[in-house]
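*Asks:* let's see this in three dimensions:
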Amino acid sequence: MESQLILRKATPDDAKQIIAVYTPYVTETAISLEQVVPDITEFATRITKILQNYPYYVAQDYQGNILGYAYANVYNSRACYASTAGTSIYVGQDNAHKGIGSALYMALEKQLKKQNVVNLLSIVTAGNQPSKQFHQNQAFKQVGYFLHVGYKFDAWCDVIWMQKTLNDGRRYPGELIPFSKF
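*Replies:* Sure thing, here's the model as predicted:
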């Protein structure tokens, strides 16, 4: 499938199709702990804000259908954390295990290195073994486990924090270069 993919920067105009990928994760699962699906305007605003400083990519087929997306975002707004970014990835449920997620993360990581990001953090809902395994396959390591930090579908949810270091992590690479500069 990877050879049939087009990876590109997301735009606010992609919001409708991105929501179509994201909606089942919100309405049917605790994979996303978000409780209400954002409307198109809200999602377009999120994309615009993220793209100021971080990459936001979509994977689409040759017909223009968005199959998945991944982005990085601020981990913590304090300057000392600028070399660390949070990551999120969602692939359409009928397109899982086709290499789309790996292709998206590869593009994301390549760009983030150019921006002087050293550490990636991803939050996985405990019990979401496919996501945990995916992140481990991408060389993320589990670094934290938090009990009862989310509440959805009348139940408490635990979350796992996973981390990947993009370089040896010993030298400071310099300040974050905003994605908008590329």
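*Asks:* please count neighbours and contacts with C-alpha atoms only from this point.
*Replies:* Noted.
*Asks:* who's in contact with K164?
*Replies:* Neighbouring residues of K164 by Cα atoms under 8 Å, 6 or more residues apart in numbering: N119, L120, L121, A139, F140, K141.
*Asks:* nope, I66 is what I meant
*Replies:* Taking Cα under 8 Å, 6+ apart, one finds Q17, I18, V21, V58, A59, Q60 in contact with I66.
*Asks:* as JSON lines, the contacts of K164 with secondary structure would be great.
*Replies:* Compiled in JSON lines, the contacts of K164 are given as follows (DSSP: H, G, I helix; E, B strand; the rest coil):
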{"residue": "N119", "secondary structure": "strand"}
{"residue": "L120", "secondary structure": "strand"}
{"residue": "L121", "secondary structure": "strand"}
{"residue": "A139", "secondary structure": "coil"}
{"residue": "F140", "secondary structure": "coil"}
{"residue": "K141", "secondary structure": "strand"}
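*Asks:* second chain to compare with the first, below:
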Amino acid sequence: MILRPAQAADAEAVAALWNPVIDGTAVTFTTTRKTPEGLAADFAARGPAFLLAEEEGRLLGFATFFAFRSGPGYARTLEHTILLAPEAQGRGVGRALMTALCAEARAQGAHSMMAGVSGENPAGLAFHAACGFREVARLPEVGFKFGRWMDLVLMQKFL
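*Replies:* Model prediction:
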């Protein structure tokens, strides 16, 4: 397995991994599908802050970070997204991506990393806890998808 920054040529594969999660799960509250064009722009803007894991040319997953909130007072707090292909889960791919992502965030001067995890995603909560994140807030019924309200769990890790 190798970890590397995403490139424009990866956009189709990332969209193919991400869109079924958007369409069919409560892991994310968004209903807006990712486009290759939008993803390529994100890759260019984020550079080494958008990492891919691949094996023999197959995408295993990705992790990226971005500003937690706008404004200079929040500049050293980041939020991230991480997503793995089903066949990559339980193989250490997520931990490797998270370790590399946090290292990149530290190198860019970040103080803490936030995770916004759906309350309906116990595997995501357990993964983040195992990676050193701790729950700092539970926001009841702030997400709405599939005709129901869902909780958002905020988790934080100091870098």
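*Asks:* looking at the contacts of K164 of the first structure, which is nearest L5 of the first structure?
*Replies:* A139 (22.7 Å; Cα to Cα).
*Asks:* map the closest one across to the second structure for me.
*Replies:* By TM-score structural alignment, A139 of the first structure lines up with G132 in the second structure.
*Asks:* also K16 of the first structure?
*Replies:* So K16 of the first structure corresponds to E12, using TM-score structural alignment.
*Asks:* in a helix, that match, correct?
*Replies:* Yes: under three-state DSSP, E12 of the second structure sits within a helix.
*Asks:* just checking, it touches P36?
*Replies:* Yes: using Cα atoms under 8 Å, E12 of the second structure is in contact with P36, at 5.3 Å.
*Asks:* skipping its backbone neighbours, what lies nearest P38 of the first structure in space?
*Replies:* Using Cα to Cα, 6 or more residues apart in numbering and skipping the chain neighbours, the partner closest in space to P38 of the first structure is I19 (7.7 Å).
*Asks:* for the one you found, which three-state class applies?
*Replies:* Classified using three-state DSSP, I19 of the first structure is helix.
*Asks:* ok, it touching I40?
*Replies:* Yes: counting by Cα under 8 Å, I40 is a contact partner of I19 of the first structure at 7.4 Å.
*Asks:* aligned to M113 of the second structure, what sits in the first structure?
*Replies:* So M113 of the second structure corresponds to L120, using TM-score structural alignment.
*Asks:* show the contacting residues for whichever residue in the first structure pairs up with E79 of the second structure.
*Replies:* For E79 of the second structure, the aligned residue in the first structure is G86 (criterion: TM-score structural alignment). G86 of the first structure is in contact with A72, N73, V74, Y75, L120, L121, S122, counting by Cα under 8 Å, 6+ apart.
*Asks:* by neighbours, which of the residues you listed wins?
*Replies:* A72 (25 neighbours; other Cα atoms under 10 Å).
*Asks:* burial measure for L51 of the first structure, as a count.
*Replies:* Residues near L51 of the first structure, counting by other Cα under 10 Å: 22.
*Asks:* host element of it?
*Replies:* Element membership for L51 of the first structure, per DSSP states H and E: helix 40-53.
*Asks:* give the aligned range of the helix or strand just after that helix in the second structure.
*Replies:* Next in sequence after helix 40-53 of the first structure, counting helices and strands by DSSP H and E, comes strand 56-60. Strand 56-60 of the first structure lines up with residues 50-54 of the second structure when matched by TM-score structural alignment.
*Asks:* can you pull the contacts of the spatially most central residue of the first structure?
*Replies:* For the first structure, the residue nearest the mean C-alpha position is S88 (1.6 Å; Cα atoms, centre = their mean). By Cα under 8 Å, 6+ apart, the residues touching S88 of the first structure are A70, Y71, A72, S122.
*Asks:* again, but for E37 of the second structure
*Replies:* So E37 of the second structure contacts A11 (Cα under 8 Å, 6+ apart).
*Asks:* how close does the counterpart of it in the first structure get to H97 of the first structure?
*Replies:* Per TM-score structural alignment, the equivalent position to E37 of the second structure in the first structure is T41. With distances taken as Cα to Cα, to the nearest Å, T41 of the first structure is found 30 Å from H97 of the first structure.
*Asks:* cool, A44 of the first structure as well?
*Replies:* Per Cα to Cα, A44 of the first structure is found 27 Å from H97 of the first structure.
*Asks:* Q133 of the first structure too?
*Replies:* According to Cα to Cα, Q133 of the first structure and H97 of the first structure sit 11 Å apart.
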